[in-house]
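Q: Compute the structure for the input listed below.
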Amino acid sequence: MAGELYLGIMSGTSLDGIDLALATIEKGSAKLIDSHFVAMPEKLASDLKELHANHTITLSKLGELDHRLGKLYAESVIALLEKTSFSAKDIVAIGCHGQTIYHQPEGKNPFTMQIGDANIIAARTGIQTVADFRRKDMAFNGQGAPLVPAFHQAVFQQSHSSLVILNIGGIANVSVIQPDGSVTGFDTGPGNGLLDEWCECHTGKPFDENARFAKQGETNTALLTLLLSDNYFSKPFPKSTGREYFNLSWLKKCLQIYGEPIQKEDVQRTLVELTVQTIHQSVKPLGQGKAPTLIVCGGGVHNPLIINGLTNKLPDWTITTTKAYGINEDDMEAMAFAWLAYRRIHHLPANLPSVTGAQKATTLGCVYLPD
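A: The predicted model follows:
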């Protein structure tokens, strides 16, 4: 097999589970070999959601969460390799994003924090592991996010029109590749995170499968206008955000300001429209050329109301998914962290200052050896 084998691990802000991707990488070009998904254990997901909601935790609990996630990541890697004909010795490195528990890129003391002990991953799998990808970019005054646009630039061919890769996870983010080769990217705002939280709160289900709950309601335009008035949406990029900001507490504060009785189904439908509107407002001004293309990946690709909403609002765009380019919609971000591990092992810069606002391009991640 040509190229080197790398394994990427991604657990996003949706907290539904862990995506793993095994890829071969040659001269920067990545090809997916296999993938695996591990559902987030209920107790672990519950503890992480509580942390996101309250923003407080004891040091002992934080340390235990870090350990529990490290073990889960390691077990997930072993499970993926058992599906394949490869063993640990065949893998050059693992790239693990970790679980973001707080992201604060602005202010006097900006920081970002991901947990999931990479020492445990390396020790239990026997594979060197690259983690802590975001803080080096922030050390050079960048946002530390998003990091996947550099990977998208390597994977997707430049065209005569804008190419926008949209990942709809807990938070939605875009990578924009323009005809002149320039690349930008940023978080547009809520993706699935608010939808999942409101759905679970009112139906007991962790997500709104096929948008059934949202389809029972109608968009409340007054509430939508209030939600859209948040300062984040009008900020220029580079910008990034997370679930520590757009969460159930944020939504409840907005509902208190709204002050009128509203059906829970209408809130869910309005949150769908919030995701659609904020993506549309972010993407449309960036379209260049006769045939701009929006390529969608992430969990939101399975929400028909979101996809139909984007299709209606961007009639002059071609809207497709990464599957049309040979990559499953749920594997893209895990593949990106396999690629980012490749960049670190080969001492190559991996951030894009045009995306993150960092002062310079630099290597990202720390390497954890198995012995």
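Q: Please count neighbours and contacts with C-alpha atoms only from this point.
A: OK.
Q: Can you name every helix or strand that the helix or strand G95 falls within contacts?
A: Using DSSP states H and E, G95 sits in strand 91-96. When contacts are defined as 3 or more Cα pairs under 8 Å, 6 or more residues apart in numbering; DSSP states H and E, strand 91-96 sits against strand 4-10, strand 129-131, helix 332-345.
Q: Switch those over to TSV; also include distance to S159.
A: Formatted as TSV, those follow (distance: least, Cα to Cα, whole Å):
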stretch	distance to S159
strand 4-10	28
strand 129-131	32
helix 332-345	20
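Q: Tabulate these (a markdown table), appending mean neighbour count and distance to D34.
A: Listed next are the helices and strands packed on strand 91-96 as a markdown table, based on neighbours: other Cα atoms under 10 Å; distance: least, Cα to Cα, whole Å:
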| stretch | mean neighbour count | distance to D34 |
| --- | --- | --- |
| strand 4-10 | 27 | 9 |
| strand 129-131 | 28 | 19 |
| helix 332-345 | 27 | 10 |
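Q: E42 is nearest to which of these?
A: E42 lies closest, by Cα to Cα, to one member of these: strand 4-10, at 17.7 Å.
Q: Can you name the residues in contact with the closest one?
A: For strand 4-10, contacts defined as Cα atoms under 8 Å, 6 or more residues apart in numbering pick out 18-26, 73, 90-99, 333-339, 341-342.
Q: To compare against the first, here's the next sequence to fold:
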Amino acid sequence: MGELYIGLMSGTSLDGVDGVAAAFDEDGGTRVLAHAGRPFDDALRRELLALNTPGDNELHRAALAGNAIARVYADVVDALRSTLPGDAGPVRAIGAHGQTVRHRPGEFDGQGYTLQLLNAALLAELTGLDVVADLRSRDVAAGGQGAPLVPAFHHARFGRPDRHVAVLNLGGIANLSLLPAEGSVRGFDCGPANVLLDHWAQRHLGQAYDAQGRWSAQGRVLPDLLAALLSEPWLDLPPPKSTGRDLFHPGWLQARLDGLAQLAPVDVQSTLCEFTAACAAQHLLRHAPATQELIVCGGGAFNDDLLMRLRARLPGMDVLSSEQRGLPPLQVEAAAFAWLAWARVQQRAGNLPAVTGAAGARVLGALHHA
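A: As a prediction, the model looks like this:
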């Protein structure tokens, strides 16, 4: 069956934790055996959102949030272990992403940093398993962006020798992996996704997200607002590049709404959905115009209005859910972090320098023994 690893992912959408238990063969081939998830409670979600910006007593609050995240992660691990088949064998290690609250590679002192909250030592204590965490900082130390890290896994799982494929992960932030039939794998963040859509839905619907994009589908795109959103200079930067809530946050959106006439909230949501599709499509057409198949994963894969807008902007491509390629959208990133844990234990490089801009291939992650 292969060695068994658990991958845990909590992304910039701040909705909670997705986890998978996956078996890997000696070449990294993946088979997911179990999937489980847990939402963040409202208090933890509010605290994690607050910790994305400067505030009082941050070190103390961040340490306690790291403890709380470890406990939620441990609950997901328990759920996964309880559903594994009897012949699955022991879990070799957990790959745990943690919760990104700051991501500023290359800034300030020329080195910058990336910060994911998680008490990985506590997670090892709670689960009795080895934990691989802090997976991004080594790439940043080598001059890279520390993100995205998933293209190597996407290539192993979705790459094809007879077809030009791309993978679009629509989490809080959108990122692309470019998997040509021949040639090197590339990848980069391409703009916001659920981070702005969810904020606007929460503000005006009182709901965590716009289910299936039903609300945005009722509105109309506002050309002036769309142009203001697309004028963000970061969007025109060449790869390697990554981003997060440090740039795309409610204040960024409000600055582009200020000065415009009073707008219907549903039309703003429709425009944000179009903006997300436009960012992804423009980056894909700019950097991989020969792409034949776009595989969509992450929570945004369930947004029917967003997928419709992507298809409209990419008429020559097959746009489909990762479920149609054997891995459900909410399992893809968690499986990638299980794969990164496998790579760390095997002492194999987990980054792709062509993707992140690092000085070379690096073994990623700090290992906390059980």
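Q: Could you report the TM-score for this superposition?
A: TM-score for the superposed chains, counting by TM-score structural alignment, normalised by the length of structure 2: 0.95, backed by 366 aligned residues with a Cα RMSD of 1.6 Å.
Q: on that earlier part again, tell me the angle of the strand holding G95 of structure 1 relative to strand 4-10?
A: 20 degrees (axes from the mean of the first three to the mean of the last three Cα atoms, to 10 degrees).
Q: got the contact list for strand 91-96 of structure 1?
A: With Cα under 8 Å, 6+ apart, strand 91-96 of structure 1 has contacts from 4-10, 118, 127-132, 337-342, 345.
Q: and it with helix 332-345, angle?
A: 120 degrees.
Q: ok, average deviation of strand 91-96 of structure 1 from structure 2?
A: With mean Cα distance after the TM-score superposition for structure 1, strand 91-96 of structure 1 departs from structure 2 by a mean of 0.2 Å once superposed.
Q: right, and the helix or strand after that strand?
A: strand 99-104.
Q: how far apart are that next one and its match in structure 2?
A: Using mean Cα distance after the TM-score superposition for structure 1, the mean distance for strand 99-104 of structure 1 is 0.5 Å.
Q: What helices and strands are in contact with that strand?
A: So strand 99-104 of structure 1, by 3+ Cα pairs under 8 Å, 6+ apart, packs with helix 42-54, strand 111-115.
Q: tell me the most buried of these?
A: strand 111-115 (a mean of 18; mean count of other Cα atoms under 10 Å).
Q: among the helices and strands packed on strand 91-96 of structure 1, which is nearest D316 of structure 1?
A: helix 332-345 (25.2 Å).
Q: which stretches of structure 1 form strands?
A: Applying DSSP state E to structure 1 gives strands spanning 4-10, 17-26, 29-39, 91-96, 99-104, 111-115, 129-131, 163-168, 171-177, 183-190, 293-297, 318-321, 366-368.
Q: Kindly present these as a markdown table, with separate columns for distance to N328 of structure 1.
A: Formatted as a markdown table, these follow (distance: least, Cα to Cα, whole Å):
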| stretch | distance to N328 of structure 1 |
| --- | --- |
| strand 4-10 | 14 |
| strand 17-26 | 10 |
| strand 29-39 | 9 |
| strand 91-96 | 19 |
| strand 99-104 | 22 |
| strand 111-115 | 25 |
| strand 129-131 | 24 |
| strand 163-168 | 12 |
| strand 171-177 | 17 |
| strand 183-190 | 21 |
| strand 293-297 | 8 |
| strand 318-321 | 8 |
| strand 366-368 | 28 |
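Q: So for P149 of structure 1, which of those strands sits nearest?
A: Nearest to P149 of structure 1, of these and by Cα to Cα, is strand 171-177 at 4.9 Å.
Q: Now do the closest one against strand 183-190, angle only.
A: Using the same axes, to 10 degrees, strand 171-177 of structure 1 lies at 160 degrees relative to strand 183-190.
Q: In structure 2, point out the residues matching strand 171-177 of structure 1.
A: The alignment of strand 171-177 of structure 1 onto structure 2 (TM-score structural alignment) spans residues 173-179.
Q: about what we covered before: which one of the helices and strands packed on strand 99-104 of structure 1 lies closest to V301 of structure 1?
A: Of those, the one closest to V301 of structure 1 (Cα to Cα) turns out to be helix 42-54, at 22.0 Å.
Q: what helices or strands is the lengthiest helix in structure 1 leaning on?
A: Criterion DSSP state H: the longest helix present in structure 1 is helix 59-83. The helices and strands touching helix 59-83 of structure 1, judged by 3+ Cα pairs under 8 Å, 6+ apart, are strand 17-26, strand 29-39, strand 111-115, helix 118-125.
Q: centre of the chain versus the match of strand 171-177 of structure 1, how much separation?
A: 9 Å (Cα atoms, centre = their mean, to the nearest Å).
Q: now stretch 78-95 of structure 2
A: With Cα atoms, centre = their mean, you get 24 Å for stretch 78-95 of structure 2.
Q: Can you get me the start-to-end distance on it?
A: 15 Å (Cα to Cα, to the nearest Å).
Q: contact partners of the match of strand 171-177 of structure 1?
A: Contacts to stretch 173-179 of structure 2, defined as Cα under 8 Å, 6+ apart, come from residues 12-13, 148, 150-151, 154-155, 159-160, 164-169, 185-195, 243-244, 280, 284, 288.
Q: now the residues you listed: which count as buried?
A: 12-13, 148, 150-151, 154-155, 159, 164-169, 185-195, 243-244, 280, 284, 288 (16 or more other Cα atoms under 10 Å).
Q: ok, G300 of structure 2 to A361 of structure 2 distance?
A: If you go by Cα to Cα, the gap between G300 of structure 2 and A361 of structure 2 works out to 30 Å.
Q: of the two, who's got more company?
A: Using other Cα atoms under 10 Å, the more surrounded residue of G300 of structure 2 and A361 is G300, with 27 against 17.
Q: Might you report the residue contacts of the more buried one?
A: N169, L170, G171, A193, N194, L306.
Q: got TSV for the helices and strands packed on strand 99-104 of structure 1, with distance to N210 of structure 1 too?
A: Listed next are those as TSV, based on distance: least, Cα to Cα, whole Å:
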stretch	distance to N210 of structure 1
helix 42-54	22
strand 111-115	30
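Q: what's the closest of the strands of structure 1 to K49 of structure 1?
A: The nearest among the strands of structure 1, by Cα to Cα, is strand 99-104 at 9.4 Å.
Q: in structure 2, what residues pair with that closest one?
A: Going by TM-score structural alignment: strand 99-104 of structure 1 matches residues 99-104.
Q: Many thanks, we can stop here.
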